[in-house]
Structure formats: C-alpha cells, structure tokens
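Participant: Let me see the structure of the following:
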Amino acid sequence: MNNVLRVHLLGVMLCLLMAGSALAGDRVELLVPEQVGVGKPFLLRIVSWYPLENVQVEWNEKTVRPTVTRPGEKSEALLMLGIGLRKDLGTYPLKVTVDIWGHTYHFSRNIKVVESVWGKETLRVAPKMVDPPAEVLDRIKAERAQILAALNQVTPERFWDLPFVLPTKGKMLSRFGLYRVFNGHTKSRHTGLDFRAWKGTPLHSIAAGRVVLTDHFYYAGNAVLIDHGNGLFSMYDHLSRILVGKGDVVQPGQRVGLSGATGRVTGAHLHLAVFVLGGVVDPEVLFESSVDNIFK
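Facilitator: Take a look at the predicted model:
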C-alpha cells in the first residue's frame, strides 16, 4: 500500500470516528438530575433518534441493563435509580454505555448527593421489639440475609411504568427517614412510608411486577416483596393477610394483602418500603402528580 493511499484511508477512518462521536453526542440524550438528596430516588432517561442496543448503566457500584422501548419515533431506556438512606454525601459517577449500529459509545455524568431534611418521632412498643431477646437474634439475622439476597437480584426486564399507584387511600403518616425514638431511646431510622389503614384494608401493588418473597418476619410481620424489574422493589409490611404467592405476576393496583398489626407496630397500618439496587429510598415522591417532571 502506497503512502498516499494509506493517508487517505486513515483520513476516512478518522472522519468516520468523528462522525460516530458526533452522532452519539448529538443524538443520545441523558436526562438526569445534577443533584439529588440522600435517600431519594431519581429517574434516568436515555433517549435517541437512533436504535439503542446493549444499554448498560453503572451506578453506585451496581450494573443494570435497562429495557429499551420505542414509544414513538425515538428509542428510550427508562431507569429508576437512587441513593440509599445510609450512603455518604458527595459526588457519584454515573456511566452509560450504548451500542448504535454496531458502534459502542460511552457517556458519564457526575451526580452530587446532598443532605435531605429528616424529622423525628417518638414511639412506644413492646420492650422485646426494641431489645430483642437472645433467642430471636439468629432469626432476625437470617431474615435480613433473606431479604438482602432477594434485593440484590437485578431482573433484566422492566415491569413498572409511570405513574405509580398509591397502595391505599389512607393518609400518609410517618414519613421516610425519620429518626425514631423507641421507648426513650433513638434506635433506628424509618426506612419506609406509613399509611393509615385499619385492619383488613385492601393493599395494592404500586406497579407491575413479580412477587419474589412472602413470609412472616420478626420486625416486618407478614410481608410481601415485589420485584418491579431493573433493580426496583417494593415491600408491604405488617399485613394481617397475604393475598399473593411467590412467583405471582401482579399488575398496578392489584391487591397483594390486607393491612394488619403484625411485627413491630403501635397499631394497624401499612409500612411501604421501596428499594433501588439494594438501597432503601423514599417512596413518597413516586406518587407526586408531576412525578415525570420531578425526576427529569
């Protein structure tokens, strides 16, 4: 190959690479907030006029391959992310990889995690629910491991869609993240959102998904854990009766149980917990009427 031809081919290759880079930068949008509160979920949208394939997202040391859809003329990958209640403040990298027509493109964003505002509440419960007797400690440890094992699974399909459905019409009571004082001692943070629900009130799934766990737990009582896909889970605690079984596919608003007062409670209610990639996050913003705009 002569030098003139070699230079020409190198020039063509360089132009193709530059065109590919421009195509990715101009035609792939990452819609994601620059700043989020600790313990809060947020939405990531990856949008392109071009067909997206093999989309991969890395966030907080976890990897997700979100479902790609084409709701209109554009390809879109929608993903719920978040930062767990107990994570450190600071700047976290978000990395996205996509394939377009056989070429791989990489994108990154830095998201600042800032403090959220939390309240405090005082409760009185049975002493054994604050300082469990020695004979139940192994049980509590095993139950935590059982739940964590389920939460660490990242299902490749996304079952959920916007908007989310309220699990019950009852008033929202104890908010997520509260510092909780049990029997005069600060013992924990509130890792869910409580709803008023008199015993026997029907409770509904907040989104489509698959039931991955139903059991009776020391603290949560009768509970249902639903996998909504791509690392998003919801858990319904303190039920008087469970109406679904492991492996059941549920639809938004479908009954999953009846409210009760099982586990560590002061009375009948629903404790709803939401998890993103293993981290517990605030469910309340999922039910805002303008949720789609809040998460952009």
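
Participant: can we go C-alpha only for contacts and neighbour counts from here?
Facilitator: OK.

Participant: Distance check, residue 216 against residue 239.
Facilitator: 9 Å (Cα to Cα, to the nearest Å).

Participant: shared neighbours of these two, which are they?
Facilitator: Common neighbours of residue 216 and residue 239, using Cα atoms under 8 Å, 6 or more residues apart in numbering, are 222-223.

Participant: Share the number of residues neighbouring residue 133, please.
Facilitator: Each residue near residue 133 was counted by other Cα atoms under 10 Å, and the total is 10.

Participant: Tell me which residues touch it, please.
Facilitator: Residue 133 touches nothing, counting by Cα under 8 Å, 6+ apart.

Participant: Work out for me the element residue 25 sits within.
Facilitator: Element membership for residue 25 (DSSP states H and E) is helix 3-27.

Participant: what's downstream of that helix, the next helix or strand?
Facilitator: Beyond helix 3-27 toward the C-terminal end (DSSP H and E), the next one is strand 28-31.

Participant: helices or strands up against the following helix or strand past that following strand?
Facilitator: Moving toward the C-terminus from strand 28-31, the next helix or strand (DSSP H and E) is strand 35-37. For strand 35-37, the packing partners by 3 or more Cα pairs under 8 Å, 6 or more residues apart in numbering; DSSP states H and E come out as strand 103-114.

Participant: Now show me the structure for the sequence below, then we'll compare the two:
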Amino acid sequence: MILPRTFAFLFLCVFTFLSFILPASAAEFSVPGRVSQGHAFPASVQDIRPFTAQFRWRGESIRVKAVKYPSKRRWKADILLALPLDAKADEVLSISLHDEQHDFVVKPLGVRWPESVLKVAPRYVAPPPEALPQIERDRRRIRRALDSRTMKRWSLPMARPVPGGITSAFGGRRVFNGQPRAPHKGTDMRCAEGTPVKAAWAGTVLLAEPTYFGGNTVHLDHGQGVISSYAHLSAFDVKAGDSVRKGQVVGRSGATGRVTGPHLHFGLHVQGVPVDAMPLLTSPPALTGGPSRTLYERQPSASRSSR
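Facilitator: Below is the predicted model of the structure:
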C-alpha cells in the first residue's frame, strides 16, 4: 500500500517532470512574411486555452480577446493590420500572450502606382474662402472617426458594396485640373445614380453627413480600427449611431462633392492607414500584387502571375 506522503511525493515528481517536457504554450501563429504596399492583412494566434493577445504594430498596441472555436477546441484571436502605400522598410509585428512575446518580420513589396488626370469644378481645386471652415470641420470629424477602436465585427471575405467594376483604382496619384494632389485613398466603382450601396461588414455608423470633397458620405466602424467609407451618395439610408448588418443598404450612389460623374468612392482605413479594399473580397485575401485593375485595363491572362 502506498502511504499518503509517498503518493504526494510521486505526484510532485511527475508534475515537475511534465513541466520541463511540455511547452508553456501550444500557440500557433499566422502572420504573412510579405505584404504589398497599401494592403491590409489578417494576423492571428490560436491556443488550446483562453487568452487575450496584445498585438503591437507600427506604434499602436491593440488587445484582442480570443474567441473559442468549438469545432476545433481551440481559442483564436485575430486582427486586421495594414501597410501604408509608401511603406519601404521591414516592419515587426509583436504578439504577446501568456506572458510571452513573439516577434514576426513583415516585408513590404513595392507597387507601381498609376496617375489619374481629372477635370473637376474649379472650386474643388482652389476652394473659396467661405468653404474653408467646412473643410476643416470635415477633416476633424473624419479624423475622430478613424481613431475609433472598438470590438471586432469584420470577417473575411468582405461584401462588395456595389456590383459595378473599378473605374479608378486605389493608390494612384491624382492630378486635378493640372494640379497634383495626394494619392487616391479609395476605390471608385461604376454605378448609376441611385444604386443601393451596401455595407462591407457589420458595424456602427460613425458619420452620415455631407462633406465638402466627398459629398454625402457614410463612415462605418467595424472594430479594431477598421473603418469603411462610402462617398458621393445621393441619399442616406442610415444615420449616425445605427447598427448595420453586413450587406445592409446604407445609402444610394450619386455625384455629390468632387466628382466627374456618378459613382461610388469606397474607402477603407485600418488603424488610420488607407488601404486597397478590393483584395479583401476573397478569403484568404490577396496580400501581394496591385494596384487593383480597372475596367479600362486589359485583364491579365490566367497564366500570368501577380507582381
């Protein structure tokens, strides 16, 4: 018969032995090694026990509580991150959980951004003095919206806001009336005036109001700093504070603001960084290549690989 004291000693020996041979964490990480400029990318970590992960990326730190996946008996924390369209140096993503930090290097790949030459009303190139207060107000309110950090509501793939193709891709430098301006921070999509515009993901309406350059614009918060925008609308179907479903109509396309004709300007910011939203229409998303092709370009053959 084993005495209680002997049993306790044997149990302690076995526990001590297992603590040496078993890993402190069975975490599995998913982080891409290469991402093109101006692209968003998902990163995640899984473990066999509950945890909260800390993602540190480009000076920002975001805590993500893991969600249980019953079918896999694992817990997973995921996040959407982004590389700026002018990124050149390698970036490091640090993921911390269970008091351990794991670092991953993400290498940016260059993209040859195009140039768009456009003709618009002169007041949208050289705004009159009376328009300056509204422009400054728009800037502050949009900046505040992009600073929102809430619980995750996005999921891949993203829903297409309108069925039309791309007329002006993300990232191209704009030249308005002969004057160079900042790169295009969204995707222009063909659609007739009054076309229903649908939410890319479930979210909360941060702004639904007229702006000087964007015309009638809706901004949706999808959590973790993922913000989508829908500009140049002819009408709103939502108001600030509304909760919307993925695919729900948020407005109707139009030609308000700085435009050359009716279309939807669809934008996506990830922690304040504008990105090309089109690669997120598939799951897994396209992390390399670009810019997204327009209706006016010859489509590549099936055998041609992306840059």
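
Participant: Report all helices and strands that the helix holding residue 25 of structure 1 contacts.
Facilitator: Using 3+ Cα pairs under 8 Å, 6+ apart, helix 3-27 of structure 1 sits against strand 103-114.

Participant: average distance between the helix or strand just after the strand it packs on and structure 2?
Facilitator: Sequence order places strand 120-123 as the next helix or strand after strand 103-114 of structure 1, per DSSP H and E. In the superposition against structure 2, strand 120-123 of structure 1 averages 1.2 Å from its aligned positions (mean Cα distance after the TM-score superposition for structure 1).

Participant: What span of structure 2 is the next helix-or-strand element following strand 120-123 of structure 1 aligned with?
Facilitator: Sequence-wise, the next helix or strand downstream of strand 120-123 of structure 1 (DSSP H and E) is helix 137-151. Here helix 137-151 of structure 1 aligns to structure 2 at residues 132-146, judged by TM-score structural alignment.

Participant: And residue 216 and residue 239 of structure 1? Which one has more around it.
Facilitator: Neighbours were counted for residue 216 of structure 1 and for residue 239 using other Cα under 10 Å; residue 239 has more, 30 against 17.

Participant: what residue of structure 2 matches up with the more buried one?
Facilitator: Using TM-score structural alignment, residue 239 of structure 1 lines up with residue 233 in structure 2.

Participant: which SSE is its match in?
Facilitator: Using DSSP H and E, residue 233 of structure 2 falls in strand 226-236.

Participant: ok, average deviation of the following helix or strand past that strand from structure 1?
Facilitator: Per DSSP H and E, strand 226-236 of structure 2 leads on to strand 243-244 as the next helix or strand towards the C-terminus. Once fitted to structure 1, strand 243-244 of structure 2 is off its aligned match by 0.8 Å on average (mean Cα distance after the TM-score superposition for structure 1).

Participant: How about stretch 134-145 of structure 2?
Facilitator: Mean for stretch 134-145 of structure 2 is 1.4 Å (mean Cα distance after the TM-score superposition for structure 1).

Participant: That stretch: which residues count as buried?
Facilitator: 138, 145 (16 or more other Cα atoms under 10 Å).

Participant: now what about that stretch, what contacts it?
Facilitator: 206-207, 211-213, 219.

Participant: What distance do you get for the one residue sitting closest to the centre of structure 2 to residue 276 of structure 2?
Facilitator: For structure 2, residue 270 is the residue whose C-alpha lies nearest the centre (Cα atoms, centre = their mean; 4.0 Å). For residue 270 of structure 2, the distance to residue 276 of structure 2 (Cα to Cα) stands at 10 Å.

Participant: any residues in contact with both of these two?
Facilitator: Common neighbours of residue 270 of structure 2 and residue 276 (Cα under 8 Å, 6+ apart) are residue 40.

Participant: tell me the contacts of residue 44 of structure 2?
Facilitator: If you count contacts by Cα under 8 Å, 6+ apart, then residue 44 of structure 2 has 29-31, 76-79 around it.

Participant: Just put those residues in a markdown table and tack on neighbour count.
Facilitator: Supplementary listing: the contacts of residue 44 of structure 2 in a markdown table, determined by neighbours: other Cα atoms under 10 Å:
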| residue | neighbour count |
| --- | --- |
| 29 | 17 |
| 30 | 12 |
| 31 | 15 |
| 76 | 24 |
| 77 | 22 |
| 78 | 21 |
| 79 | 20 |
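
Participant: In contact with the corresponding residue of structure 2 for residue 265 of structure 1, which residues?
Facilitator: In structure 2, residue 265 of structure 1 lines up with residue 259, judged by TM-score structural alignment. Counting by Cα under 8 Å, 6+ apart, residue 259 of structure 2 touches 120, 232.

Participant: What helix or strand is residue 259 of structure 2 located in?
Facilitator: Per DSSP H and E, there is no helix or strand for residue 259 of structure 2.

Participant: What about the nearest residue to residue 256 of structure 1 once chain neighbours are set aside, how many residues nearby?
Facilitator: In space, and not counting its chain neighbours, residue 256 of structure 1 is closest to residue 243: 5.0 Å by Cα to Cα, 6 or more residues apart in numbering. Other residues within reach of residue 243 of structure 1, judged by other Cα under 10 Å, total 15.

Participant: burial count for residue 14 of structure 1?
Facilitator: Around residue 14 of structure 1 there are 12 residues (other Cα under 10 Å).

Participant: wait, what's in contact with it?
Facilitator: With Cα under 8 Å, 6+ apart, residue 14 of structure 1 has no contacts at all.

Participant: Quickly find the element holding the aligned partner of residue 208 of structure 2 in structure 1.
Facilitator: Matched across to structure 1, residue 208 of structure 2 falls on residue 214, judged by TM-score structural alignment. Applying DSSP H and E as the criterion places residue 214 of structure 1 in strand 209-217.
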